[in-house]
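[1] just to be clear, the model below is a prediction. Sequence and coordinates:
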Amino acid sequence: MLRLSRMSDYAAVVMAQIARYPDSAHAAAELSDAVGVPRPTVSKTLKMLMQAGLLTSRRGAQGGYRLARSPHQISVSEIIGAIEGPVAMTECSQDGSVCELAATCGVADNWQRVSMAIRQFLDSVTLADLAQTAPIKLPLMLPIQSVSVASISDA
């Protein structure tokens, strides 16, 4: 099964909660209560999101966490990347990766195309989209050239 870690899910939930009230500063305890995620997990998530430049923080009575940019300018891909690292389906799909099977594998280019399509899609969905309580109207995907079985066996 292909799925995101719980931390990525929690990061999206926390970011969506902040995005719903973008003019307010949010304390970790308040966010924890609002989304039902334990405070230590929320604190860890907030730290990772800050390190990725998606949040800012300020200490003090008027302090708390805020979005570093508008929710319309933060992509789901960035949120996932802050927790998981770069989005890639396989090791060879990551920039700069070295795979010992590269010379004989025969599917690396196609895995890279799949990874690119997923990244493009995740880049097209914003935090503002995610924070809506109504279902997201998903953007149309660009058509990806299909490859027939015959063209693979001819290669």
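    Looks like it came in fine.

[2] rest of the way, CA atoms for contacts and neighbours
    Will do.

[3] now Arg39: closest residue in space, sequence neighbours ignored.
    Ser32 (5.2 Å; CA to CA, 6 or more residues apart in numbering).

[4] any idea which helix or strand carries Ser151?
    Using DSSP states H and E, Ser151 sits within helix 149-154.

[5] who does that helix touch, helix- and strand-wise?
    If you count contacts as 3 or more CA pairs under 8 Å, 6 or more residues apart in numbering; DSSP states H and E, helix 149-154 packs onto no helix or strand.

[6] list the contacts of the strand or helix carrying the residue nearest to Arg39.
    In the assignment (DSSP H and E), Ser32 maps to helix 28-35. Contact with helix 28-35 is made by Val13, Val14, Gln17, Pro38, Arg39, Val42, Ser43, Leu46, Gly64, Tyr65, as judged by CA atoms under 8 Å, 6 or more residues apart in numbering.

[7] ok, second structure coming up, stack it against the first:
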Amino acid sequence: MLNSLHIRMSFGISTKADYGVVLMTALAENAKGSPLSLRAISKHKRLPYSFLAQIVRHLKQARLVVSKEGLGGGYALARKSNTITLKEIVEILDGPIAIAPCTRDGRACPTQHICGTKSEWEKLKTNISDLLGDTTLADIIKSSS
């Protein structure tokens, strides 16, 4: 019976990656390119400041954002918005795209002989990964205006 083989699957991205995309989009929308304070983004987007601070650290380590300290400081994109993909952001914050446990890290599935769905999950993973890789911050801004 499948009850003994129940595997918890999650479709979607984490709140961390979602907020990361919102943060990066806010920086991309800043036409001037001047740094934006995290507090201002937090207030404008109604997102928790402390969580954004954790997220921006990862994005800075990955060199997607740069920071400027002091008066007039804040964060800005390190590259042009048309070169930063959703896949980059999601994978920095969530790790590699995985649809089901059997699609993580290319590992073998111990129940594949009775389940048989791994190849379908892999196709879905590839499609989602390709879509995220083809979508840039500039695309998001264009579609929201």
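    Arrived safely. Computed from a prediction, not measured in an experiment: that's the story for all the values here.

[8] TM value for the aligned chains?
    TM-score for the superposed chains, counting by TM-score structural alignment, normalised by the length of the second structure: 0.80, backed by 135 aligned residues with a CA RMSD of 2.1 Å.

[9] circling back to that earlier point, could you tell me where the helix holding Ser32 of the first structure falls in the second structure?
    Using TM-score structural alignment, helix 28-35 of the first structure lines up with residues 38-45 of the second structure.

[10] SS state for the residue most central in space within the second structure?
    Centroid-nearest residue in the second structure, with CA atoms, centre = their mean: Val90, separated by 2.1 Å. Classification of Val90 of the second structure by DSSP: H, G, I helix; E, B strand; the rest coil places it in helix.

[11] what does it align to in the first structure?
    In the first structure, the residue paired with Val90 of the second structure according to TM-score structural alignment is Ile80.

[12] on that earlier part again, out of everything not next to it in sequence, what's closest to the residue nearest to the centre of the second structure?
    Ala17 (5.2 Å).

[13] could you check how far that neighbour is from Thr117 of the second structure?
    As judged by CA to CA, to the nearest Å, Ala17 of the second structure and Thr117 of the second structure stand 27 Å apart.

[14] look at these two and report which has more neighbours.
    The neighbour count for Ala17 of the second structure versus Thr117, taken as other CA atoms under 10 Å, is higher for Ala17 (21 against 14).

[15] show me where the second structure has its helices.
    Assignment of helices within the second structure using DSSP state H yields the ranges 15-29, 38-45, 49-61, 86-94, 112-115, 118-134, 137-144.

[16] after superposition, how close is the shortest one to the first structure?
    It stands for helix 112-115 of the second structure. Here the mean offset of helix 112-115 of the second structure against the first structure after fitting is 4.4 Å, by mean CA distance after the TM-score superposition for the first structure.
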